[in-house]
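# what would the 3D arrangement of this be:
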Amino acid sequence: MLKSSLLLAALLLPFCAANADEYKTDDLIVSNPWSQELPPNAPTVAAYFVIHNKGKYPDRLLSVDTPVAAKAELHEHVMQGDLMKMQRVPSVAVPAGGDLTFAPMAYHVMLLDLKDRSLLRDGQHFPLTLNFEKAGPVNVEVLVQKQPPMAGHEHMHAQ
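Got it, this is the predicted structure:
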């Protein structure tokens, strides 16, 4: 019984590590990277995640790269009069000891000029590199889903 339990644990360990939804660097943790499944003929898609800064100093997300798109831009939604507008931002501050949520209708990564649409289907993963001013590059795997994950972080984001 003990042997089979140890064998099962040994077999599950790589599976759990491969499906981790947190990516850590010194003071930063990037959790739950996801993107919604690409609708047919959609020219762009967005990626979302949460950045937790456990450190005493702020950091700044400067840029994002991915092989599935020619361009990856940092964007935010803002109200202009009665209209909600999406606009590009040059970088995003990550507060010390705080969280920054990239979510629909908030900050997000916009992927433009898509290259590999096969990775943008439900259940697939694609790589995304977040380039921070202090922490440097953080590589994550974005899970593509038909439906957004359970609500909870969607409307929170730091300014």
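# make it CA atoms for all contacts and neighbour counts henceforth
Fine.
# show me where the chain has its helices.
2-18 (DSSP state H).
# residues touching residue 146, list them.
By CA atoms under 8 Å, 6 or more residues apart in numbering, the residues touching residue 146 are 36-37, 121-122.
# out of the residues you listed, which comes closest to residue 142?
Using CA to CA, residue 36 comes nearest to residue 142 of the contacts of residue 146, at 9.9 Å.
# count of neighbours near the closest one?
20 (other CA atoms under 10 Å).
# check the gap between it and residue 55 for me.
The gap separating residue 36 from residue 55 is 30 Å, by CA to CA, to the nearest Å.
# again with residue 92
17 Å.
# who's more crowded, the two?
residue 92 (19 against 14).
# just checking, the more buried one touches residue 64?
No - between residue 92 and residue 64 there is no contact under CA atoms under 8 Å: 11.3 Å.
# between these two, which contacts overlap?
Contacts common to residue 92 and residue 64, judged by CA under 8 Å, 6+ apart, are residue 74.
# alongside the first, I'd like the structure of this one:
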Amino acid sequence: MSRFAIELLAALSLTLGAVLASAPSVKASDVLVSSAVARASISSLAKSGVAYLTIVNQGAAADRLLSVSTLVAASAALHGTRMDGDIMRMEEAGIVELPPGGTIEMVPGGLHVMLMGLKAPLLEGEIIDLTLTFERAGDVLVRVPVGPSLAGGNDYAKGSSGG
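Below is the predicted model of the structure:
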């Protein structure tokens, strides 16, 4: 992993820590969603945004996260980030398995919710709604606080197309 990628991940972790600590939890069926936060747009021209959250399956049966939707963007999708040499690449994750007792932790540099075609910039302090659709738990509405942007970060933070 390049030094830039390590510094970027460290900065994201520090910036989002305070917001994550205060984010509300939502429970539906056996699924608990917590630590939800979106990152504020760095520019009024931003066309994409990102959200992170933690999902825990507290039940005895597996579930699957099928999709994410929102009214604040034209579309939302689950994306994963991986290193290809010194280059950070993002790709759609598709359906995400959630085994019994399992946890999905969406974090900077890993799995995240990508918001594409923002209808307006995400502003720090706002609350946006995401609907997570699970195979067993059904639709789960999550109210997501918008935390600080990563000002001065990379192209992903500037709204080009990343998380």
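# hmm, back to that, go through the contacts of residue 146 of structure 1 and name the one nearest residue 15 of structure 1.
For the contacts of residue 146 of structure 1, the nearest to residue 15 of structure 1 is residue 122 (19.1 Å; CA to CA).
# pretty sure the closest one is touching residue 148, no?
No - checked against CA under 8 Å, the pair residue 122 of structure 1 and residue 148 is beyond contact range at 11.0 Å.
# what touches both of these two?
With CA under 8 Å, 6+ apart, residue 122 of structure 1 and residue 148 have common neighbours residue 36.
# tell me the helices and strands packed up against whichever strand in structure 2 runs longest.
In structure 2, taking DSSP state E as the definition, the longest strand is strand 73-84. Where contact means 3 or more CA pairs under 8 Å, 6 or more residues apart in numbering; DSSP states H and E, strand 73-84 of structure 2 is packed against strand 63-69, strand 87-92, strand 112-118.
# in strands only, show me the contacts of residue 146 of structure 1.
Per DSSP E, these map to strands at residue 36.
# from the contacts of residue 146 of structure 1, which single one is nearest residue 19 of structure 1?
residue 122 (15.2 Å).
# how many neighbours does the counterpart of that closest one in structure 2 have?
Under the alignment (TM-score structural alignment), residue 122 of structure 1 maps onto residue 124 of structure 2. Counted with other CA under 10 Å, the neighbours of residue 124 of structure 2 add up to 16.
# repeat for residue 100 of structure 1
Residues lying near residue 100 of structure 1 (other CA under 10 Å) number 21.
# now residue 53 of structure 1
22.
# and the longest strand of structure 2, which stretch of structure 1?
Here strand 73-84 of structure 2 aligns to structure 1 at residues 69-80, judged by TM-score structural alignment.
# pull the residues that contact that stretch.
By CA under 8 Å, 6+ apart, the list of residues contacting stretch 69-80 of structure 1 reads 63-66, 84-92, 105-116.
# once aligned to structure 2, how far is it on average?
Superposed on structure 2, stretch 69-80 of structure 1 shows a mean distance to its aligned partners of 0.9 Å (mean CA distance after the TM-score superposition for structure 1).
# tell me the buried residues in that stretch?
For stretch 69-80 of structure 1, the neighbour count (16 or more other CA atoms under 10 Å) marks 69, 71-77 as buried.
# what's the closest non-adjacent residue to the aligned residue in structure 2 for residue 91 of structure 1?
Structural alignment (TM-score structural alignment) places residue 91 of structure 1 against residue 95 in structure 2. Leaving aside its chain neighbours, residue 95 of structure 2 sits nearest to residue 66 (4.8 Å; criterion: CA to CA, 6 or more residues apart in numbering).
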